[in-house]
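>>> coords please:
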Amino acid sequence: MADKEVVLTLEGLKKIEDELEHLKTVKRKEVAERIKHALAFGDISENSEYDEAKNEQAQLEERIAKLEGILRTARVIDDEDINLETVSIGTKVKVKDLEFDEEIEYTIVGSAEADPYEGKISNESPVGEALIGRKKGEIVEVQVPDGVIKYEVLEITR
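Got it, this is the predicted structure:
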């Protein structure tokens, strides 16, 4: 099965590269030490420390493989390629929620670096998908589980 292309901003690429480096250089050594320490207890058939360390090692290797897969298929959006006429990946968009009369700012990113708590929403999320391609002044209707939200696009920046 071919890996799906992952779209990243430069900031997202750096964050993934940093995490991968940390996992490979620091976390792998820590887990290896835990396994070594647990083996010193002897019989591994009833050694919960060993089992726990091996599970942590498996999760670590799975995360490393996932990050390497993301980097292998990544397409990086360069700031210079971002057109501020329309909402796209890499843009910040300020919208006004027309029902509650409040302004919200989102950064549109690829799914690999989405973090709603930081205001980074995926281009594949309902809101992100609805905003992509829109221009300043447009009214956008977003279908969400609770119904429909109407946003007005106020500003598009980098």
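
>>> can we go C-alpha only for contacts and neighbour counts from here?
Fine.

>>> how about residue 155, secondary structure?
strand (DSSP: H, G, I helix; E, B strand; the rest coil).

>>> From residue 94, how far out is it?
Separation of residue 155 from residue 94 (CA to CA, to the nearest Å): 5 Å.

>>> Repeat that for residue 20.
Counting by CA to CA - residue 20 and residue 94 are separated by 32 Å.

>>> repeat for residue 107
According to CA to CA, residue 107 and residue 94 sit 9 Å apart.

>>> same check, this time on residue 141
15 Å.

>>> Which one of the two is surrounded by more residues?
residue 94 (19 against 16; other CA atoms under 10 Å).

>>> In contact with the more buried one: list those residues for me.
Shown in contact with residue 94 (CA atoms under 8 Å, 6 or more residues apart in numbering): 103-106, 153-156.

>>> ok so it is a helix residue?
No. With three-state DSSP as the criterion, residue 94 is strand rather than part of a helix.

>>> For the closest residue in space to it that isn't next to it in sequence, grab the count of nearby residues.
Counting by CA to CA, 6 or more residues apart in numbering, residue 94 lies nearest to residue 105, which is 4.2 Å off, once chain neighbours are set aside. Other residues near residue 105 come to 16 when the count uses other CA under 10 Å.

>>> Highest neighbour count among the contacts of residue 94?
Highest count within the contacts of residue 94 by other CA under 10 Å belongs to residue 153, 24 neighbours.

>>> elements contacting the helix or strand where residue 34 lies?
Assigned by DSSP states H and E, residue 34 belongs to helix 28-39. With contacts taken as 3 or more CA pairs under 8 Å, 6 or more residues apart in numbering; DSSP states H and E, helix 28-39 sits against helix 48-72.

>>> Now do the buried residues in the helix it packs on.
The neighbour-count check on helix 48-72 (16 or more other CA atoms under 10 Å) flags 49-50, 53-54, 56-57, 60, 64, 67, 70-71 as buried.

>>> I have a second one here; can you model it like the first so I can compare?
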Amino acid sequence: MTDTTTVTWLTQEAHDRLSAELQQLSTTGRTEIAQKIDAARQEGDLKENGGYHAAREEQAKQEARIRQLQQILRTAVVGEAPPDDGVVEPGMVVTASVAGERMTFLVGSREVAEGTGLDVYSDKSPLGAAIVGRSRGEKTSYTAPNGHEIAVEIHEAKPFQP
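Take a look at the predicted model:
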């Protein structure tokens, strides 16, 4: 059985996109950064070499993204969208009133919703945890980080379609 605390649900499209990004960053991306660092190093004094420091910073960001992608893909469960049964779970687009404001968002991973304009809430977030397993018409609440109780009413839950 999989430990659900570390699982990231991904569509096949999102998995393929992230795998391609990881491949590019791990190969040509690393080569390009190494070349930039080497070229900047050739310019002389590293203490006052802005190009060198910028390239090193870019390298650090790239390596962090590589580690992030590796973690996501290591814990990914690739599959079809959840069943269209109206029950909130990762992979569902939910319309709900949250603190009186109607909003539509994805419960799951931001990597899945990239480019869609949807807000994303993890199923581990206070809002996500409060609504997972609930259905249309159900009301619940969660405690916000500031200690306030936030009322939630679920209006609809549909599978995410990329």
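
>>> Superposed, what's their TM-score?
Put the two chains on top of each other and the TM-score (TM-score structural alignment, normalised by the length of the first structure) is 0.76; 151 aligned residues with a CA RMSD of 2.8 Å.

>>> before we move on, the earlier item: among the buried residues of helix 48-72 of the first structure, pick out the one closest to residue 34 of the first structure, please.
Nearest to residue 34 of the first structure out of the buried residues of helix 48-72 of the first structure is residue 53 (CA to CA; 6.1 Å).

>>> List the contacts of the counterpart of residue 34 of the first structure in the second structure.
Per TM-score structural alignment, the equivalent position to residue 34 of the first structure in the second structure is residue 36. Under the criterion of CA under 8 Å, 6+ apart, the neighbours of residue 36 of the second structure are 52, 55.

>>> ok, now residue 124 of the first structure?
110-111.

>>> Can I take it that it is in a strand?
No. Looking at residue 124 of the first structure with three-state DSSP, it is coil, so not inside a strand.

>>> which residues does the residue minimising distance to the centre of the first structure contact?
The structure's the first structure has its C-alpha centroid closest to residue 113; by CA atoms, centre = their mean the separation is 2.0 Å. Residue 113 of the first structure sits next to 8, 12, 120, 122 when contact means CA under 8 Å, 6+ apart.

>>> ok, now residue 67 of the first structure?
16, 20.

>>> Likewise for residue 79 of the first structure?
10, 90, 158.

>>> just residue 127 of the first structure next, same as before
By CA under 8 Å, 6+ apart, the neighbours of residue 127 of the first structure are 121, 142.

>>> State whether it is indeed within a helix.
Yes. The assignment for residue 127 of the first structure by three-state DSSP puts it in a helix.

>>> how much space between it and residue 139 of the first structure?
12 Å.

>>> got it, and residue 9 of the first structure?
Counting by CA to CA - residue 9 of the first structure and residue 139 of the first structure are separated by 26 Å.

>>> and the nearest residue to residue 136 of the first structure once chain neighbours are set aside, how far is that from residue 64 of the first structure?
Spatially, and ignoring its direct neighbours in sequence, residue 136 of the first structure is nearest to residue 153 (5.0 Å; CA to CA, 6+ apart). The gap separating residue 153 of the first structure from residue 64 of the first structure is 38 Å, by CA to CA.

>>> Over to residue 130 of the first structure?
Counting by CA to CA, the gap from residue 130 of the first structure to residue 64 of the first structure is 32 Å.

>>> now do residue 49 of the first structure
22 Å.

>>> likewise residue 56 of the first structure?
12 Å.

>>> try residue 95 of the first structure
With CA to CA as the criterion, residue 95 of the first structure and residue 64 of the first structure are 36 Å apart.

>>> Same question for residue 121 of the first structure.
Distance from residue 121 of the first structure to residue 64 of the first structure, by CA to CA: 23 Å.

>>> Check residue 119 of the first structure too.
From residue 119 of the first structure to residue 64 of the first structure the distance is 26 Å (CA to CA).

>>> now residue 151 of the first structure
Taking CA to CA, one finds residue 151 of the first structure at 38 Å from residue 64 of the first structure.

>>> go on, residue 120 of the first structure?
Residue 120 of the first structure is 23 Å from residue 64 of the first structure, by CA to CA.

>>> now do residue 76 of the first structure
20 Å.

>>> show me what contacts the equivalent of residue 132 of the second structure over in the first structure?
In the first structure, residue 132 of the second structure lines up with residue 132, judged by TM-score structural alignment. Residues near residue 132 of the first structure by CA under 8 Å, 6+ apart: 86-89, 123.

>>> Compare those residues and tell me which has the most neighbours.
Top of the contacts of residue 132 of the first structure by neighbour count (other CA under 10 Å): residue 87, with 27 neighbours.
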